[in-house]
Every structure is written in structure tokens, then in C-alpha cells.
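> with the sequence up front, the predicted model follows.
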Amino acid sequence: MDLKEIQNLIKFVSNTGVAEVKLEMDNVKVTIRTTLEGNTPEITYVQQAPAQQALPQAAAPVAAAPAAAPAAPAAAADDNSKYVTIKSPIIGTFYRKPAPDKPMFVEVGSTVAKGDVLCVIEAMKLFNEIESEVSGKIVKILVDDSSPVEFDQPLFLVDPS
């Protein structure tokens, strides 16, 4: 069951007026509860088999970035225009490695092929592998490990040449 199917299920349940729905398929369990006033989803749980879960690391402190001159971002945008930006397809927590004791999927300078796993994003206890859309070389990693990411947030810059 993928994220779009879960989202469609939530919409369907909220439109039917049902108070609670439980669904179990293979190694996935989904419980959706709605309130009776307005039929908006209150709580959504998704659990997957423990064998596929990685243990998240403690979040590293984020240092404040120094303010840059206004001309510098415009120049950086021109430099980055030749690169392909890999963006987050979902909201969740970004992890650069499959488990705390495993090596990073990719580093700056790594060569990747289309379909190679770049990172995982945890959303609702599901660890989603994010694959490269192009072949090339990782130029920049735009997100810190164990950081929250938004939908369509840039994650990597890849030089396709």
C-alpha cells in the first residue's frame, strides 16, 4: 500500500461519515478515526513490519547560517541551473542512511545511476526509499540527516553530465 492509496482511503473515510476504519493487509496496518463533527480525520496510524524499519538517530543541532549579500543568492542560482534538483515527494523525516549502524547512501561526489537509492524519508512510520531520477554525480546535499522535510523540498543537486 503506497502513500497515495492511504491518502485516498483517508479522503474516502472522511466523506462517508464512518467513525473508524481498520485495515490490515500483509505487513501493513492502517487505522483511521474521524470525528463526527465535520468528518475530518483525527488520528491516522500506519504500521509496517519491524524488519523494514530503521532506527532514527537523534536530531543533530542546526547551526544558524550567516546572512549572505543579496547578489550572492542570484549568482548561486545561476550556478545551480545546470544541475538537476531531486525533490522530496512526501512530507517526513530525511535520513541519509538505512540504519544508524549502516553507511550513508550517497556522499557529495558520489556517482549515481537512475533508480539508485539516495536516502529514505520516514512518513507515518513508513520508511520510503527515494531514488535518483537521473544518472550523474551528487554535487550538493541540501538537507541535514534526521531533519524534517516538506513536500517538493529540494534534497540533492545532481550534475547529469
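Here it is on my side, so go on.
> please count neighbours and contacts with C-alpha atoms only from this point.
Will do.
> could you pull out the helices for the chain?
Per DSSP state H, the chain carries helices over the ranges 3-16, 71-80.
> excluding covalently adjacent residues, which one is nearest to the residue nearest the centre of the chain?
Nearest to the mean C-alpha position of the chain, counting by C-alpha atoms, centre = their mean, stands residue 121 at 3.3 Å. The shortest distance from residue 121 to any non-neighbouring residue, by C-alpha to C-alpha, 6 or more residues apart in numbering, is to residue 94 (4.6 Å).
> that neighbour and residue 120 touch, don't they?
Yes: using C-alpha atoms under 8 Å, residue 94 is in contact with residue 120, at 6.1 Å.
> pasting the second one now:
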Amino acid sequence: MDIREIQNLIKFVAKSGATEVKLEMDDIKITIKTTDAASSETTTYVQHVPQQMQMQQAPQQQAIAPSAPVAAAPAADENAKYITIKSPIIGTLYRKPSPDKPVFVEVGSTISKGDVVCVIEAMKLFNEIESEISGKIVKVLVDDASPVEFDQPLFLVDPS
């Protein structure tokens, strides 16, 4: 299916008055959502699914799905007593101030409010991330030199 056929399909759906149309072919999935006819806005999602991946993913998803909720419940209960230090910005996290220096904090380290726990590089600026709580580092959730998103959990801290 080429771009012209997709554009014609979008126009046809918009004129027909349908609010949502999903089309799945061998290697393409298309979802077209329209709002009311007065605003004439259309949202289209086109997803290309390689044939090999499509066949490989189906059996794996069936096998994984039943066991996932059972395993997630105990982990959530264990982590509920800990406070999470989250990333305030998007960037690359570094656990060391420089490659030849030791890490800021490790599992078991005791931190106080205001202690630097890591550095996040954003747009060539290195931002020191300070702890807003006191406690003991229980778990490091992000590897050194890895990208992080806004509000992504970085460390678990036991405040007791």
C-alpha cells in the first residue's frame, strides 16, 4: 500500500462519517480516527509490522502474559515502603563525576538531603541531581551512561 492509497483511504473515511477505522493487512496496520464532522480533524496511525516479527511475537506473548501479573504483585509490595528518586530532566545519566572517579552512591550508601546522587547531561550541561530525602540506597535502577526520561525512577531509598 503506497502513500496515495493511504491518503485516499483517509479522505474516504473522513467523508463517510465513521469515527474510527482499523485496517490490518499482512505487513501494515492502519488506524484512522476522526472527530465530529464539524471540526474535520483526522488522526492516522500507520504501523509497519515485518512478517517475521509478527509470527515470532505471537507465541511469546501468549506464554508471557499469564505469568506477568503474578510476578509483578510481590515486587510492587516490596518496593512500596521505599521512596523513589526520579529524574527531573531528560538526558544521559552518569553515576560518576568523571570517568576516573568513584560513583556518587552505591547500594548500601547512606545519603542525606542535598547529597549529589548522580549527574545528568542535557544539552552539553552536566546537572547535579541532589537527594531530596535522607536514607539508605536500596537499589540503583539505571546503568551508568544510559539515557533517562523525565520522571524516570533512578534510585530506591529506604528512609528509615
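Received it, and whenever you're ready, just let me know what you need. Remember, predicted model here, so these are calculated numbers, not experimental data.
> re the thing from before, from the helices of structure 1, which stretch is densest packed?
Comparing those by mean neighbour count (mean count of other C-alpha atoms under 10 Å), helix 3-16 comes out on top with a mean of 14.
> which part of structure 2 lines up with that one?
Under TM-score structural alignment, helix 3-16 of structure 1 corresponds to no residues of structure 2.
> for that helix, which helices and strands make contact with it?
Helix 3-16 of structure 1 makes packing contacts with strand 28-34 when contacts are defined by 3 or more C-alpha pairs under 8 Å, 6 or more residues apart in numbering; DSSP states H and E.
> which helices and strands does the strand it packs on pack with?
helix 3-16, strand 20-25, strand 41-48.
> residue range in structure 2 corresponding to it, please.
So strand 28-34 of structure 1 sits over no part of structure 2, by TM-score structural alignment.
> chain center to that strand, what's the gap?
21 Å (C-alpha atoms, centre = their mean, to the nearest Å).
> list the buried residues of it.
30, 32, 33, 34 (16 or more other C-alpha atoms under 10 Å).
> still on that earlier bit, of the helices of structure 1, give the one that comes closest to residue 146 of structure 1.
helix 3-16 (20.4 Å; C-alpha to C-alpha).
> check contacts around residue 150 of structure 2.
By C-alpha atoms under 8 Å, 6 or more residues apart in numbering, the residues touching residue 150 of structure 2 are 86, 87, 88, 89, 90.
> cool, thanks, signing off.
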